[in-house]
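Chemist: just to be clear, the model below is a prediction. Sequence and coordinates:
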Amino acid sequence: MDGLDAHWRRLIGVVAFLMAAAFILPVLVRAPNLQENRELSPPPPWPRHLSEAPAFRDGVEAAVADRFPARRFLIPFLNAARLPLGVSGSGRVIVGRDGWLFYDNGSHLGAARGSEALSPAQTRAWLQGLAGRTEALGAVPYLVLTPPVKETVFPRFAPGWMGPPAPDRPALRLARLAQETGAGTVLYPHDAVAAQGPRAYSRHDTHWTGYGAYGGYETLMRALQSRGVGQGPRPRSAFVEAPIAYGAQQADLANMEGVKGFVRLDNPQLIDPRVQGRVAITYLGADHSWMGPRVIETGEVGKPTLMLTVDSFSNALLPLLYGDFSRLIVAHNQDGPWRPDLIAAYHPDAVVLEVLETGLASSLVPGPPASPQARDRIDQVLGPAPALRPVGAEAAALDPAPPASCGLDVAELTPTSVGGPGWRLRAAGWISDLGPGPGLVAGRIRLTGPGGDWVGDLAVTQDRPDVAAFFHKPQVAVSGYEQTVSTGPLAAGAYAVRLYRRTPGGWVSCKGRDLTLGGRAP
C-alpha cells in the first residue's frame, strides 16, 4: 500500500507541477509569435433556458481552450515537430516539399489548379470593367500587374497532389482575353519572376522577395516604355540586397504555424541606395501604415508620375520604382482599386493596378462603364450576352418576394448588333437580406415593359466590403453583382428593372429603376 500511495503522490505532484508551469511559464518566458489568422472563441452568453445549456458548455470549453496560458507555447512547439513530417498545424497553411509553405485561402491552391474559374457572366463583367477604366483614362496608360502565387512559379516545391499548374487558369485566361477583345492590358509576369531563381519567393512567406519583385518590375517598366512612359527597366545590378530586420520580417506562413523562431528566414529586399535615403512620404489620411494612401516624392527631377493601387506585394515592388519616377501616388486596393479622386488630383502619367492573381477576379468592378463599341468587341469574342427569357412560371415565385436591402449602382440599356439587332441590359450593385449567414449565389434580373416581362440569371458573387462595413456584418460582404443580358428589339416606352436573390428563407427582391427607350433597336 505504501508503494501505491507513493505512486499516486508522485503522479499528483507531476500534474500539479505541469499545471503550475502552464501559468508561470508565460510570465517568465516570451511566447513564440503565433498568428492564427482567425478570431479566438469569445466567452458565450449565459444561457436563458435549460435547452441552451449544451451550447453554453461547448462555448465555455472553446473559450477556455483558446485562452489556456501555455497554449502559445504548446502550438508552436507541436507544429515545429510536425512540419518535417509534412503536417500543418494551421488550416491556412499547406506544407509542400523541402520545407516550403503555401497559403490556403480555402480553395486548396485553387488558383494554380484552375478550380476557381470565372463564370461567363463574371468574365464578361471583368472585361467590361477593364475596358471602362482603360477608356476613361484616354491617352494615360492603364495597366493591370498581377503577381503570380508562388505555387505556380515553384510547382516542384508544392505538395504532390497539386499537379502541374493549370494552363488556362484565370490569370492566364483573363490576360489572353484582355488582348483578344482589346479591353486593356493585363501583365502576368510569371516567367519573368521564375527567371529570378529560387529566391524569388521565401519558403516561409506568401509574398515574393525583392528578387521576385524585380521580375514584376521588369515586366511593368517594359510595358510602360512601350507606351511612352519611362525609360524601361534598369538592370538588376542597379539594386543591392537589403535583408529585412528580423522583427520586420514578414514570414506570414511561419507566423501562422508559430514556427518563425524555429526556421531560417530568407526574405531579402532589393533597394536602390542612390535614391532610397532621400525618399519623402506624405500620408493623405490618418493611416500612416503601408496600407495608408500616400504620396512618395523620390527626388528624381523631370521623371514621370505613377499612380498605383496595390496589395501587400507592393512592399517589395515600390523600392524598385523609386529611381524611375519623380512621384508615386499609392493607395491600397481595400479602399477601392479604382480611384478617380486621386487621378483627378495628381494627373499621373500612368495608372497601375497591382493585385495578386487570387484577387484578380474581383478587382475590375465597379468602375466606369465600357463603351458600346468595347462591349461589342467583348461579345464578338465571348459570344452574345445571355438572353432574357419570358418570366412565365417563375413569376409565381418572384412576385411575392419581400424587399431586400440593396443598391443598384448601374442600370442601362444600350443597342447591340452582335447576334442580331437588339438591346443589351447591364446592371451592377448589391443585394442582401442582411441575415445571419451568407446569402446564396443564385439571383435573377427582370425587365418589364411594353409588350413583355422577361427574366435572366444573376450571379451574386462579388465582394462588397463597403456593404459589410456599413452594416457591421461581415457575413454580407459577398453581396455584389454585375450582369449583362441581351434582349431582342424593344418597343419605345418605360421599362422597369428589378433584382432578386435567393436566400435560405426564399427569394427577396430589390426594386431597381425605370429606363426609357425613345425608339427601337436598330
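Modeler: That came through fine. Numbering: from 1, shown residues only.

Chemist: contacts and neighbour counts: CA atoms only from here.
Modeler: Fine.

Chemist: so what's Ile431 up against?
Modeler: Ile431 is in contact with 404-407, 460, 479-480, 499-501, 510, counting by C-alpha atoms under 8 Å, 6 or more residues apart in numbering.

Chemist: doesn't it fall inside a strand?
Modeler: Yes. Counting by DSSP: H, G, I helix; E, B strand; the rest coil, Ile431 falls inside a strand.

Chemist: another one to put next to it:
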Amino acid sequence: MSKRLILILCSLFLMFFFFISLNISGKITSNEKINLLAEIKTSTDDTYQLFYDTGKGYNESDSIPYFVSGSSEFQQIKFILPVADIVSLRLDFGSKISEIQIKAIYLQNARNKTNITDEFDLKHDIGSYSTNNGLITFTSIGTDPFINTKDISKSFYSLKNKSSIYILNIVISLFFTIVFFFLLKTNSIHIANLINFLKNNLQSTILIVTFILLIFIPLFSNILPKKQLVSNNENRVLASKPELTFKNINTFPKEFEKYFNDNFAMRNQLLTLNNYIKVKTLQISPNPLVVLGKNDWLFYTGDNAPESMDDYRGIVRFTDSELNTIKSNLETRKKWLNQKGITYLLCIAPNKQTIYPEYLPNNIRKINDETRMDQLINYLEKNSNIDVLDLRKTLFENKSGDMLYYKTDTHWNEYGAYYGYQEIMKSLNSIYPNLKPIPISSFSIDKSSGLGGDISNMLGMKAEYVDSYIHLQPKFNTHVTDLKVDNNMYPNPEQLVTKQINDEKLPKLIMFRDSFSTSMIPLLSLHFNKSIYIWDHKFNGNIIEREKPNIVIDETVERLLPTLLLPNSIEVK
C-alpha cells in the first residue's frame, strides 16, 4: 500500500474518530444534562410550562410542558433543558386557581447544582405571596400566572464543564489514529488486496455499502442529541432519556423503552405519513383535538377534548351554581367600574362550529339545542342587568357572502373580525356618540391563498392544506402608533399590544382578551387615544386603577366561557 494512500486513510480516520468522540463526550457534558428542578407543593392537578430564552425572546417552540399531580407533600418537578446557552427562564403555573408553595428552584447537571430561587421575579399574576424561612407561598389567581428571571446566563456557565473537551478529544483521536496507522502498515498487503477486490466488484460494493448505510444511518441518528421535546403531531411531551442508577435499575428498561419509542430515527416523518394516510385516505383524525369536517374544513375540539364539540351538541352544561358565580363576578365588575365612571362591555366571539355547523361531519349532531352560551345569555337576561354582546347574529347575517372563518384554523378571518368590531362600536356608540364603525367600503380587500392554519398544524399537515386569506387595507391615512409601556407591569407581557393616536379628545380603552381579538386590534385602535390589549381573562383591577380607562371590554371566545368563573382581583369590590 502506498504511503500516500495510508496518509489519506489515516486523515479520514482522524476526522471520523474526532467527530464520533466529540459526540460521545458531548453526551456526557452536553447541554441536555442541565436540568431545572423545582421543589413545590400544590393540591391541584395542572400543566406547568417552562419557557427558556436563548436571546431571541420567549416563544412556544422553546418551552417544556410538565404535568403536575396535586399532592399534600412537596414534590420535585424536573425540566430537561435542551440547550445551555440560555439567557432567562419563565415558569408558568397552568390555568387553575391553586395555592402553591415553592421550597427551592435550582439548576443541576451531573456534577453540580446552583440555587436560582432568588433570581425569579414574583409579580406576574400570582396574587399575594409570602416568604417564610425561604418558603414561598402564593395563590395563582389568573389564567396565566408565571415567574421569570432576568439574565442568568452566568448560572448556566458555572455548571458547564470547564476542562477543554476539544483538546481531550484531539489527544484521544490522535492516539487511536496512531494505532490505526500501525495496523495499516502491518496489514498493508491484505488491505491492498481488499481494495483491489472492491475495485473489481464495484457494483456489488456499492450495493453492500448502500445496504450498510441504510442499516446504520438510523442508528447514528438515535445517537445524536434530540432537541425536540414536544411532538407537534401529538401535542404532547416526548419521553426524556432516563439515567441508569441503582435506584431505578428495575424500572430503567421500561423507561428506556418509552424514550426509544418516542425518539427513534425518522419518527416524525413516519407519524406525518401515518397522519396523511389516515386523513386523506381513511378520513380519520389522528389527533383528538381535531375534527375532520366536510370539504377539507377542520374544527378544533378545545384543550379539554371534546368539550367544545360537546358544548355545540348541548351536552356540556353550566350548573346553577356556576351561572350564579359568573353573574356575581360580572355584576361586581360592572358596579365597580361604573362607580369610577368607566363603561363595561362583555363580548363573546362564537366558535367556528357555531357559525358553520354545515361543514361538521354527519356524526356530530345536536342532542340539545341550548349551548352554554345560550344558557348564560338567557340566565343573565332574566336575573341580571349585564348586557352581553352576542356576535352570532351579525355573523349569521353576513355569512352568505365571503367566508368569515378560516377553513383550517380556529379563528375568524379579517372579515369576521370586522363584523365583530362593527358590533362593538355600535354598542359603544350609545354612550360615546363620536365612536362610529368605519364602513367596510373604506377598506380595500386583498385575497390570497396560503398554507393551512393552526388546526392543520396539529395534524402535522400544514403544507397539505390550502386556505384562503383576506386582508383589509385602509384607504385612508391612519395615525395609530405603538404606545411604549413597561410590558412587565402586565400579565402575559409577550402578547401585550398597546396603541395610541395622541388625541386627548378620544377615550381610552383597556381590553382583556384572547386570540380572537388579534384581528380586531388594528380596527379598534383607530378610535382611541390609548388602547391596551391584555391577553388574559382575569379581571385585573390593579391595572384599571393605574391606567384609568374610559372603557373596559371583556372579550372571550365561546369555548373559553368557563374563564368567567375566575374570581375578580382583590381590588374589585
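Modeler: Nice, thanks for sending it over. Quick caveat, the model's predicted, so the values are computed rather than measured.

Chemist: sorry, back to before: out of the contacts of Ile431 of the first structure, who's the most crowded?
Modeler: Leu499 (29 neighbours; other C-alpha atoms under 10 Å).

Chemist: just the element for that residue, please.
Modeler: strand 493-503 (DSSP states H and E).

Chemist: same check, this time on Leu425 of the first structure
Modeler: Secondary structure from DSSP H and E places Leu425 of the first structure in strand 422-432.

Chemist: just Phe299 of the second structure next, same as before
Modeler: strand 298-300.

Chemist: how about the strands in the stretch 251-400 of the first structure?
Modeler: For the stretch 251-400 of the first structure, the strands defined by DSSP state E, counting those that start in this stretch cover 268-271, 280-283, 294-297, 305-310, 327-332, 350-354, 389-390.

Chemist: between those, which gets nearest to Gln122 of the first structure?
Modeler: Gln122 of the first structure sits nearest to strand 350-354 of all the strands of the stretch 251-400 of the first structure, at 18.7 Å, using C-alpha to C-alpha.

Chemist: what span of the second structure is the closest one aligned with?
Modeler: Mapped onto the second structure using TM-score structural alignment, strand 350-354 of the first structure spans residues 551-555.

Chemist: quick check: that stretch compared with the first structure, mean distance?
Modeler: Once the two are superposed, stretch 551-555 of the second structure sits an average of 0.8 Å from its aligned residues in the first structure (mean C-alpha distance after the TM-score superposition for the first structure).

Chemist: show me the helices in the stretch 101-250 of the first structure, by range?
Modeler: Per DSSP state H, counting those that start in this stretch, the stretch 101-250 of the first structure carries helices over the ranges 110-113, 120-137, 150-153, 170-181, 190-194, 210-226.

Chemist: where in the second structure does the fifth one fall?
Modeler: Right, the one you point to is helix 190-194 of the first structure. Aligning helix 190-194 of the first structure against the second structure (TM-score structural alignment) gives residues 392-396.

Chemist: which residues sit against the matching stretch?
Modeler: Residues outside stretch 392-396 of the second structure that contact it (C-alpha under 8 Å, 6+ apart): 349-350, 355, 404, 416, 419-420, 423.

Chemist: how about the helices of the stretch 101-250 of the first structure in CSV, adding mean neighbour count?
Modeler: Converted to CSV, these look like this (neighbours: other C-alpha atoms under 10 Å):
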stretch, mean neighbour count
helix 110-113, 22
helix 120-137, 22
helix 150-153, 23
helix 170-181, 18
helix 190-194, 20
helix 210-226, 23
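
Chemist: could I get those as TSV with distance to Ala21 of the first structure?
Modeler: As requested, those are arranged in TSV below (distance: least, C-alpha to C-alpha, whole Å):
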stretch	distance to Ala21 of the first structure
helix 110-113	43
helix 120-137	55
helix 150-153	41
helix 170-181	51
helix 190-194	48
helix 210-226	43
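
Chemist: go through those and name the closest to Leu317 of the first structure.
Modeler: Leu317 of the first structure lies closest, by C-alpha to C-alpha, to one member of the helices of the stretch 101-250 of the first structure: helix 210-226, at 5.2 Å.

Chemist: how much does the closest one stray from the second structure?
Modeler: With mean C-alpha distance after the TM-score superposition for the first structure, helix 210-226 of the first structure departs from the second structure by a mean of 1.5 Å once superposed.

Chemist: what is the orientation angle of that helix with strand 350-354?
Modeler: Orientation check (axes from the mean of the first three to the mean of the last three C-alpha atoms, to 10 degrees): helix 210-226 of the first structure against strand 350-354 gives 150 degrees.

Chemist: helix 210-226 of the first structure maps to which residues in the second structure?
Modeler: The aligned range for helix 210-226 of the first structure in the second structure is 414-430, by TM-score structural alignment.

Chemist: so what touches the matching stretch?
Modeler: Residues outside stretch 414-430 of the second structure that contact it (C-alpha under 8 Å, 6+ apart) are 347, 349, 389, 391, 394-395, 402-405, 435-438, 440, 470-472, 516-517, 519-520, 523-524.

Chemist: what about the helices in the stretch 401-522 of the first structure?
Modeler: Under DSSP H, counting those that start in this stretch, the stretch 401-522 of the first structure gives helices at 465-471.

Chemist: the stretch 451-573 of the second structure too?
Modeler: Remark: helices assigned in the stretch 451-573 of the second structure by DSSP H, counting those that start in this stretch are 454-458, 521-524, 541-547.
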